[in-house]
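J.: predicted model and sequence below, questions to follow.
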Amino acid sequence: MEKTILIVGKKCPELDETFDKLSLYYKILYTEEIPLTLSNFKPEISLIIFDINISGLSYIEFCEFLKFQEEAQDIPILFLMEKIDNGEIVKDFVVGNKFIYKPISYSLLRVKIAKSLYSFNLEEVEKSFHRALYVIGEISQMKRLYSNHNIWRMAEFTYILAIAIGWSREKSKSLELSTLIHDIGMISIDESVYQTTEELTEEAKRLTRRHTIYGHKILSGTNSPLFQLAAEVALYHHERWDGKGYPKGLAGEKIPEAARIISVVDVLDNLLNERSNKKAYPFNDSVNYILDRKGTQFDPEIIEIFESVIPEFKDVYEKWESAREKEFIN
């Protein structure tokens, strides 16, 4: 499908030849005035080129204009401008967009357009993937397909703890998303094995523990970094700091940090949930259970950090308890 580029700025001989060449590969639209809104163009526009110098706006005014354009958040933008010494004036306001300095190099312009469109398409694919994970999580939560977790609460716990440990927001968000499918291997196990009011038999425990291996197999069939992280978490989130966990019996820092984080919130959330063979633990009792296993079941450094964010965890817990009560009443 032919891509459409909107050029904001007045036509002039200096630029006409360059944009005429572009018209061989893209549909070119011109507007000589800054539109009050981009919504009229959005369904068709693939990329915008703003000629700042011809638009009549100062750098600051132009950037302020973009800040209030919601439509601009969904369209890649290139900035055409005279080269200036302090280009950071604009970059301070508009992060991640590209600049084209006059006189224009046609070959460089083609490259920047191609890269902008390619990067934007990758971002859209990633957004779609994230939405798909949320859908999977929602289905599992509503239908209880494979877990007794409140996975949304658990995901919030995960993000809080990862940030406190020092992970970046982006990496913490990826781990939060991985939480939604960390137990996906349970779909490979017959529900009759673990949905019981009795204590699990040794054979049932053996079969249930294989969900880590099944989950890893399901999630590791792609090179996606997010899927690779999710596969790692699925495989190792039942390992223990003292080496007495499963499926590999790893100990200490041989267990990936992502799995060490998830193991804490996994156990905490399990304690907080009612199951067919146990009642829900109160929040404080559940927290004390985690703290008592510092250095045995859990990474001691992670538990120290966990202790510092208990108030944040309690806020999340109370929020979800309130939502559950309202749902029950209604």
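T.: Received, thanks.

J.: contacts and neighbour counts: CA atoms only from here.
T.: Fine.

J.: show me where this structure has strands.
T.: Using DSSP state E, the strands of the chain run over residues 4-8, 27-31, 47-51, 77-82, 98-102.

J.: the fourth one: how far from the chain's middle?
T.: Taking C-alpha atoms, centre = their mean, to the nearest Å, the mean C-alpha location of strand 77-82 is offset from the chain mean by 30 Å.

J.: the inter-axis angle of it versus strand 47-51?
T.: 20 degrees (axes from the mean of the first three to the mean of the last three C-alpha atoms, to 10 degrees).

J.: rewinding a little: dump the strands of the chain to a markdown table, plus mean neighbour count and distance to residue 324.
T.: Shown next, in a markdown table, are the strands of the chain (neighbours: other C-alpha atoms under 10 Å; distance: least, C-alpha to C-alpha, whole Å):
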| stretch | mean neighbour count | distance to residue 324 |
| --- | --- | --- |
| strand 4-8 | 20 | 48 |
| strand 27-31 | 15 | 52 |
| strand 47-51 | 21 | 44 |
| strand 77-82 | 20 | 44 |
| strand 98-102 | 16 | 46 |
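
J.: and here is the other one:
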Amino acid sequence: MHAVVIDDSRSTLLALRLELLEITGLEVETFADPEEAIRVCETRQFDLVLVDYNMPKRSGIEVITALRAMPNYELVPILMITSETETAVCLSALEAGATDFLRKSADPVELKARARNLLSLRRAQVELSLRADGLAAAVTAKSAALVASEEELIWRLARAMEYRDGETGDHVSRVAQISRLLAQDLGLDEDRQRKIYLAAPLHDVGKIGIPDGVLSKPGRLTDSERDMMRRHVDIGVKILENGTSDLLRVAERIAGGHHEKWDGTGYPKGLSGREIPLEARIVALADVFDALCSPRAYKPAWSLQDALDHIRREKGRHFDPACVEAFERQWSKIASVMGADETDMRIHVDGAPSLDTAYPENALRLQKQTKYRSTRQTAGRE
């Protein structure tokens, strides 16, 4: 360990240094100039400071005050050496941050005893600090590992559900990306954006409890099959409810509310407007848009323009108007998420020509989509 002695008397410095060097493992530096000592302490760490009270350039109390203002000297033991016996002097030193006192008349045995005690205190401080840092690092690493595991589990579960539903894992990825763009545009903070991005893939996790014959049926669902399909919302909530993390609670709100509609005609509770959790309103729009643009057993893929037109028509009915406006503002980025080329990105919300009408090669696709649209099989199975 390292001690520093500050005293304007060189003979006193020499005597103190010789006595302190008898303490095993202790290195000692001395300074007759308190200003120089303070400058050195700004860049070097000592474990014990001995400072004289009565010095011409700076008093011992001023030196202590300067040292205690340095972050790395807030807890370092400081031994004040003084010939004063007045209580007021001692109180002033304590208030400045002195740890202990030593009379100049004290014998070498007392000096070394007090120094050893203060060095033991310093060792305990250092050990405790190292343990605390180690525990903090371990907790941080463990927390990061747990978060990473939770995120990985969510994505794997979502992708497993996608494959069972006859879709690809790209759907949940696109829904997550679009949801984050909307959350960002709506001004949500970074943490909330992240939670929506990570929880969005679980919006249809309840489909794990729906029979394959209903999930994969290529034609229209019967009324009983539609009722069965709608049960995936309640199943999803059951899977995710009572989660201990904020992320799972967000996922539960999304799973339970992404089939509600702004005008109150959705399910399962018929919520309307802001009764529907914002996370669910965001993911509902992203999910419907990507489902429209993706091929399904019961419909072909729509063009980006047709899907965009549908979203705009449903503003204030199916979708939160604010979410639709955010969707329009983020259009170029959303089109990029969908893998659009520059032509697709020119589809504009201010009346730009439809992709299908502007480019004749898409006419056949438009005819097929119109046929399916007439049956109202637009986004997914309700």
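T.: Nice, thanks for sending it over. Model, not experiment: these values are computed from the prediction.

J.: can you give me the TM-score here?
T.: Once superposed, the chains reach a TM-score of 0.64 (TM-score structural alignment, normalised by the length of structure 1), with 232 aligned residues with a C-alpha RMSD of 2.7 Å.

J.: could I get the strands of structure 1 as CSV with distance to residue 222 of structure 1?
T.: Output for the strands of structure 1, formatted as CSV (distance: least, C-alpha to C-alpha, whole Å):
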stretch, distance to residue 222 of structure 1
strand 4-8, 32
strand 27-31, 35
strand 47-51, 30
strand 77-82, 31
strand 98-102, 31
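
J.: ok, which of those strands comes nearest residue 145 of structure 1?
T.: strand 47-51 (42.2 Å; C-alpha to C-alpha).

J.: still on that earlier bit, figure out which of the strands of structure 1 is closest to residue 91 of structure 1.
T.: strand 98-102 (9.2 Å).

J.: got a list of contacts for that closest one?
T.: Residues from elsewhere that reach strand 98-102 of structure 1, judged by C-alpha atoms under 8 Å, 6 or more residues apart in numbering: 77-83, 109, 112.

J.: and it, how far out from the chain's middle?
T.: Distance, centroid of strand 98-102 of structure 1 to centroid of chain: 31 Å (C-alpha atoms, centre = their mean).

J.: okay, angle between that strand and strand 47-51 too, please.
T.: 40 degrees.

J.: just the terminal-to-terminal distance for stretch 281-300 of structure 1.
T.: 23 Å (C-alpha to C-alpha, to the nearest Å).

J.: what's that stretch aligned against in structure 2?
T.: The aligned range for stretch 281-300 of structure 1 in structure 2 is 302-321, by TM-score structural alignment.

J.: list the buried residues in the matching stretch.
T.: 302-308, 310-312, 314-321 (16 or more other C-alpha atoms under 10 Å).

J.: between the contacts of strand 98-102 of structure 1, which sits nearest residue 182 of structure 1?
T.: residue 77 (37.2 Å).

J.: neighbours around residue 303 of structure 1, how many?
T.: 21 (other C-alpha atoms under 10 Å).

J.: what's the spacing between it and residue 279 of structure 1?
T.: The separation that residue 303 of structure 1 has from residue 279 of structure 1, given C-alpha to C-alpha, amounts to 25 Å.

J.: quick check: closest non-adjacent residue to the equivalent of residue 228 of structure 1 over in structure 2.
T.: Superposed on structure 2 with TM-score structural alignment, residue 228 of structure 1 falls opposite residue 249. With C-alpha to C-alpha, 6 or more residues apart in numbering as the criterion, residue 249 of structure 2 has its nearest non-adjacent residue at 5.9 Å, and that residue is residue 243.

J.: ok, how many other residues are close to the one you found?
T.: Neighbour count for residue 243 of structure 2, taken as other C-alpha under 10 Å: 13.

J.: ok, now how distant is it from residue 250 of structure 2?
T.: 9 Å.

J.: repeat that for residue 134 of structure 2.
T.: 32 Å.

J.: those two - which one has more neighbours?
T.: More neighbours surround residue 250 than the other of residue 134 of structure 2 and residue 250, with 24 against 12 (other C-alpha under 10 Å).

J.: next up, the contacts around the more buried one.
T.: 195-196, 199, 279.

J.: the match of residue 228 of structure 1 contacts residue 241, correct?
T.: Yes: in this structure residue 249 of structure 2 lies within contact range of residue 241 using C-alpha atoms under 8 Å: 7.2 Å.

J.: neighbour count for these two, which is higher?
T.: Neighbour totals were compared for residue 249 of structure 2 and residue 241, and residue 249 leads with 18 against 15 (other C-alpha under 10 Å).
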